[in-house]
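[1] the following block contains a protein sequence and its predicted model.
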Amino acid sequence: MSLLDLSIKELRNKLDNKEITAQALIQESVDRITELDPKLNSFITFDTDYVKSQVTDFQENQLLSGIPVALKDNIVTRDLATTCGSKMLENFTDPLYDATVAERLRTAGSINMGKLNMDEFAMGSSNESSHFGPVHNPYNLDYVPGGSSGGSAAAVAAGLVKAALGSDTGGSVRQPAAFTNTVGLKPTYGRISRFGVVAFASSLDQIGIFSKTVEDNAVVLEAIAGRDEMDTTSSVQEVPKFSELLETSMAGKKIAVPEEYMSDAINPEIRERVLEAIEVYRGMGAIVETVRMPHLDYVVPAYYIIAPCEASSNLARFDGIRYGYRADNTTDLDNIYEKSRAEGFGSEVKKRILVGTYCLSAGHYDAFYMQAAKLRTVIKQDFDVIFKEYDVILGPTTPDAPFKIGEHSKDAVKVYLNDLLTIPANLVGLPAISVPAGFTKEGLPVGLQLTGKAFDEVGIYQFAYAFEQATKYYQIKPEMKGGN
């Protein structure tokens, strides 16, 4: 058995008892990345000298001491490149500070193995828009791993690292987790600091966690959650010992399944896996009932107005003057702006900037952005009604299974609709988790999503843990087939 097959707590026990060394564990991670990542393309930056420098100087006797992790490449890391998967920031190779989550991981003793591939500026659902090429799904290399945190998902699924951080604006942790048979958590808005995370849509963005198991996920959340004076949107809520509160009886727990989550728009195989999951919960004594979420049809339109509007504002700083790529052979200031942004941004980013700028322009702000903001409030009211009676909301993480690389390259709407079931939690700031729920006939992973009340990460972890222990889908390893 590989050391990387053990849980974080098992590894910590072996390290504490001197049964293994951090050097041996990290070398195994280095070896796996060296061997497998050329097939996956999950890392943008992997520097063995940087890794070795940490192993000689990490914090011992901490929550994650000696544990190999990696970070999505929109999380700023001191002395290590942060590119956002873009040409615009390709040469941002020497940041002067760490994002709060990077600093907290280091303080907890973890070893950062590098920076992970992503859709450019986190805009995408397949990890095909990266300037550094697409990431491949470890369960079948011909398929996407989901996005925008596809590199993080693939690295964890393939066992290159024990955990990875991603960002989730409309499902960019949960959707790739579902596509790669991993656990992906988007916590409550404010649970984790966003300081040092390159902004896409500030009212929606949230750092999330990938792991193979619920327990590993909970351990990492303990290490990075909590108030940060550098982020005024971070919460003062107490951070529980999540990993010690996972076991509880499901008897009498109430689960809501919105009928809209199980409509004909959902792939039949996905729906079948979810129905099987419902029976697992019923077998454990939970009460599962169908409810209505009447405004779900408005989720994607509202998101694809709000997110581009905020993106157009946040990405205005990348102008070729203050930040990022500057074009050559320019004639004047306006020409610098035009050529630098035209050459520095990819097509998906340009598309969203243009949509956002249009929706915020005079004459359109009230008609588009304000209406989307009102819809956001209505959608929140749908959740409030359900949570008066139920503990969690259950459904598929995605409406469809992983698709082949390039399959939807000319159908943006099809790709956007992949976020239909994940976007609601971002719009209203609630915690949600995707947990492995089985496979399609083609051997492609399926995810089960659980959404909870604000700051009830303990609750959704308990539901996820109970299902995980009953099914143990996480034990099914990827075969790295395909890719011919």
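    Received it, and whenever you're ready, just let me know what you need.
[2] for the rest of this, base every contact and every neighbour count on C-alpha atoms.
    Noted.
[3] which residues in the stretch 51-200 of the chain form strands?
    68-72, 111-116, 163-167, 183-186 (DSSP state E, counting those that start in this stretch).
[4] dump those strands into CSV; add mean neighbour count and distance to G356 as well.
    Below are the strands of the stretch 51-200 of the chain laid out as CSV (neighbours: other CA atoms under 10 Å; distance: least, CA to CA, whole Å):
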stretch, mean neighbour count, distance to G356
strand 68-72, 28, 24
strand 111-116, 27, 27
strand 163-167, 30, 20
strand 183-186, 34, 24
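[5] could I get these as a markdown table with distance to G346?
    Converted to a markdown table, the strands of the stretch 51-200 of the chain look like this (distance: least, CA to CA, whole Å):
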| stretch | distance to G346 |
| --- | --- |
| strand 68-72 | 19 |
| strand 111-116 | 18 |
| strand 163-167 | 19 |
| strand 183-186 | 26 |
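[6] out of the ones you listed, the one nearest L80 is which?
    Judged by CA to CA, the one of these that comes nearest to L80 is strand 111-116, at 8.0 Å.
[7] which other helices and strands contact the longest helix anywhere in the chain?
    Criterion DSSP state H: the longest helix present in the chain is helix 22-40. Under the contact criterion of 3 or more CA pairs under 8 Å, 6 or more residues apart in numbering; DSSP states H and E, helix 22-40 touches helix 48-55, strand 68-72.
[8] same list, those, but as TSV with distance to S130 please.
    Shown next, in TSV, are those (distance: least, CA to CA, whole Å):
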stretch	distance to S130
helix 48-55	23
strand 68-72	12
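[9] so for H136, which of these sits nearest?
    Using CA to CA, the nearest of these to H136 is strand 68-72, at 15.5 Å.
[10] the closest one vs helix 22-40, what angle?
    40 degrees (axes from the mean of the first three to the mean of the last three CA atoms, to 10 degrees).
[11] next one for the comparison:
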Amino acid sequence: MTQQNMTIAALQQAYKEGTLTPKQVIKDALERCEQYLDHNIWIELFSLEQLQPYLDALDDSNMADKPLYGIPFAIKDNIELAGFPVTAGCEAYAYTPDKSAFVVQQLIDAGAIPLGKTNLDQFATGLVGVRSPEKWGPCHNSFDKDYISGGSSSGSAVAVALGLVSFSLGTDTAGSGRVPAAFNNLIGLKPTRGLLSTDGVVPACRSLDCVSIFSLTTDDANTVFNVAAEFDANDAFARPNVDTNKGNYGKVGDISFNFAVPQAEQLNFFGNTEYAEQFEKSVKHLENLGGKKHIIDFEPFFTAARLLYEGPWVAERRMATEGVDRHAMLQVIQDILATQEEARADDLFKAEYKLQACRQQVREVLACYDFILTPTAGTTYTIEQVQADPIKLNSNLGHYTNFMNLLDCSAIAVPTGFITSGLPFGVTLFSRAFSDARLLTYANLMQQSLRLPLGAIELECPDSSAPIAGTGDRITLAVCGAHLQGQPLNYQLTERGGVFLEKTVTANAYKLYALAGGPPMRPGLVRDKQGTAIEIELWSIPTATLGSFLAGIAAPLGLGKLEVTDGRWVTGFICESYGLDDAMDITAFGSWREYLLNK
């Protein structure tokens, strides 16, 4: 059977041209699913008859009004779909909801068709994909059935990798939406916590849970994200998206960017030298694309990660399974839930204080760089290896993932290569909350430049249809201090779709002052007949985001007109005269960077 191109753009084009219908796509997908039953992908695969109501709903629909018209997708079986049982990988827990999870309903309303409910590590507790009862069995890797698929969103990832659906929903509390992406050559988006509603999702750790997206391309991930990221007032943990995180996804223009990696001695590949080599290749590739690498101390991230299973958050997992006979669970799940049973309220507060200290330590690090890069996982294992040592090996896989939601980060897993066995390798790009569009943009840069085949189906990587990120009506903005590349507030430009234009200087008519206060430290630029040329950067940002940028500028600074050395007048930072009362004249340094290096 010929493999159908299941990317959203390809299916939409076929529908427009009349060469395919949604029913043909669904029928073909169900037939291909039968070929992969031994991969243990599904807890329940729907029949064509069960899917007919979804197809019928498209009959009177306008494709232009439904961004996911006729697009098949899979649902991890800890997420509710009306009229179909939810098991969370445990038969004793099963129940049938009368309405769909908010995020699922958003997708269906946009025209997507759910093909079935997918296998998972029981109660979404695991990163391996083998913690499923014998009835469903371990989910097998899409490249090599002897290897783990990654978990807990195992079936969701493998279904996309084998071209059975266009995208799928997983959940990601500790890495469950990224590790399976890495092991199956997929894009795995773990959005900002709260952007995708968890109403109708069986909780693992409710305060940390996140619905995730698996796709073949970043374009598809972005399309699904834009549909799914609707604020849900019924979800106590929901957060509305911010304007700077909307509409800024696309291709990276001809600009430099800054990324950070952990210190070499903090990287752990658990003896897998090929994974270490692949990560180094990924770093070099980003440098060749214009990225400037920075080295950071990763210990605050690791400290936060250890809190997830060594601290009182395990109690949240026990709360999620209250009322379920512990003996109905797999032994490994019982063992995990049995830890930290003696934790007290003061233990929770001690852990929260430690976590808050980590948050403070990483706050400026997250603000300084366009993204931080790590391996998604340090190694991979066979199913047999994991079954022989289920706790330790699972823990190894969370080395680079467990801290993300505790530290309120957004993240995306991206395929970057293959090891000699043919298994895929991937990296994760992450940053602070509400950086989803920016991370997708840099993930798109990597996918488009590497041109790896998609999933496990040898489908050629298509050209991205996205525009240059943040293009449209734009304004040139001059910055001279904390908004320069590599400085703590530069993210306020990049997250608004800002594009670096050039490094230059002002006319010979300005003085530079180090203002009182901070952090962050900031300079003030003042026009003065006795002044000189001061280093600046010119950036292009969409005029639609200029208002929010201006609103974030603290007195005594503001925006006004500034003269560039070539005679142009552009919008730039200026300083009110009263702000100089306690300021230090640093004009002699000629630039804010030189002052910081030599002060």
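    Received it, and whenever you're ready, just let me know what you need. All values reported here derive from a predicted model rather than from experimental measurement.
[12] picking up where we left off before, give the buried residues for the longest helix of structure 1.
    22, 25-30, 32-33, 36-37, 39-40 (16 or more other CA atoms under 10 Å).
[13] now these in TSV, with distance to Y473 of structure 1?
    Listed next are those as TSV, based on distance: CA to CA, whole Å:
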residue	distance to Y473 of structure 1
A22	28
L25	25
I26	26
Q27	27
E28	24
S29	23
V30	26
R32	22
I33	23
L36	22
D37	23
K39	24
L40	22
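[14] among those, which one lies nearest to V291 of structure 1?
    L40 (40.2 Å).
[15] pull the contacting residues for the residue mapped onto the closest one from structure 2.
    Matched to structure 2 by TM-score structural alignment, L40 of structure 1 sits across from H39. By CA atoms under 8 Å, 6 or more residues apart in numbering, H39 of structure 2 lies in contact with 138-142, 145.
[16] give the aligned equivalent of L4 of structure 1 in structure 2.
    With TM-score structural alignment as the criterion, L4 of structure 1 matches Q4.
[17] how deep is the closest residue to that match other than its chain neighbours tucked in, by neighbour count?
    Distances taken as CA to CA, 6 or more residues apart in numbering place G163 nearest to Q4 of structure 2, at 7.5 Å, with adjacent residues excluded. When counting by other CA atoms under 10 Å, one arrives at 25 neighbours for G163 of structure 2.
[18] residue contacts, the counterpart of G398 of structure 2 in structure 1?
    Mapped onto structure 1 by TM-score structural alignment, G398 of structure 2 lines up with D419. D419 of structure 1 makes contact with 125, 170-171, 175, 300, 398, according to CA under 8 Å, 6+ apart.
[19] can you tell which of the helices and strands packed on helix 22-40 of structure 1 is closest to N217 of structure 1?
    strand 68-72 (11.8 Å).
[20] what span of structure 2 is that closest one aligned with?
    Going by TM-score structural alignment, strand 68-72 of structure 1 sits over residues 72-76 in structure 2.
[21] ok, residues contacting the matching stretch?
    By CA under 8 Å, 6+ apart, stretch 72-76 of structure 2 touches 26, 112-120, 153, 155-156, 159, 165-171.
[22] where exactly do the helices run in the stretch 201-350 of structure 1?
    214-224, 268-283, 299-314, 333-344, 347-360 (DSSP state H, counting those that start in this stretch).
[23] surely I20 of structure 1 and K14 touch.
    Yes: counting by CA atoms under 8 Å, I20 of structure 1 does reach K14; the two are 5.8 Å apart.
[24] on that earlier part again, how close does the match of L40 of structure 1 sit to T217 of structure 2?
    Distance of H39 of structure 2 to T217 of structure 2, given as CA to CA, to the nearest Å: 23 Å.
[25] map S166 of structure 2 onto structure 1.
    So S166 of structure 2 corresponds to K162, using TM-score structural alignment.
[26] count of neighbours near its match?
    26.
[27] returning to that earlier point: closest one to A425 of structure 1 among the helices of the stretch 201-350 of structure 1?
    Using CA to CA, those put helix 299-314 closest to A425 of structure 1, at 10.1 Å.
[28] S263 of structure 1: neighbour count?
    12.
[29] which stretches of the stretch 351-484 of structure 1 form strands?
    Counting by DSSP E, counting those that start in this stretch, the strands of the stretch 351-484 of structure 1 are 392-396, 432-439, 445-451.
[30] in CSV, list these along with distance to N61 of structure 1 and mean neighbour count.
    Below are the strands of the stretch 351-484 of structure 1 laid out as CSV (distance: least, CA to CA, whole Å; neighbours: other CA atoms under 10 Å):
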stretch, distance to N61 of structure 1, mean neighbour count
strand 392-396, 36, 26
strand 432-439, 29, 29
strand 445-451, 33, 29
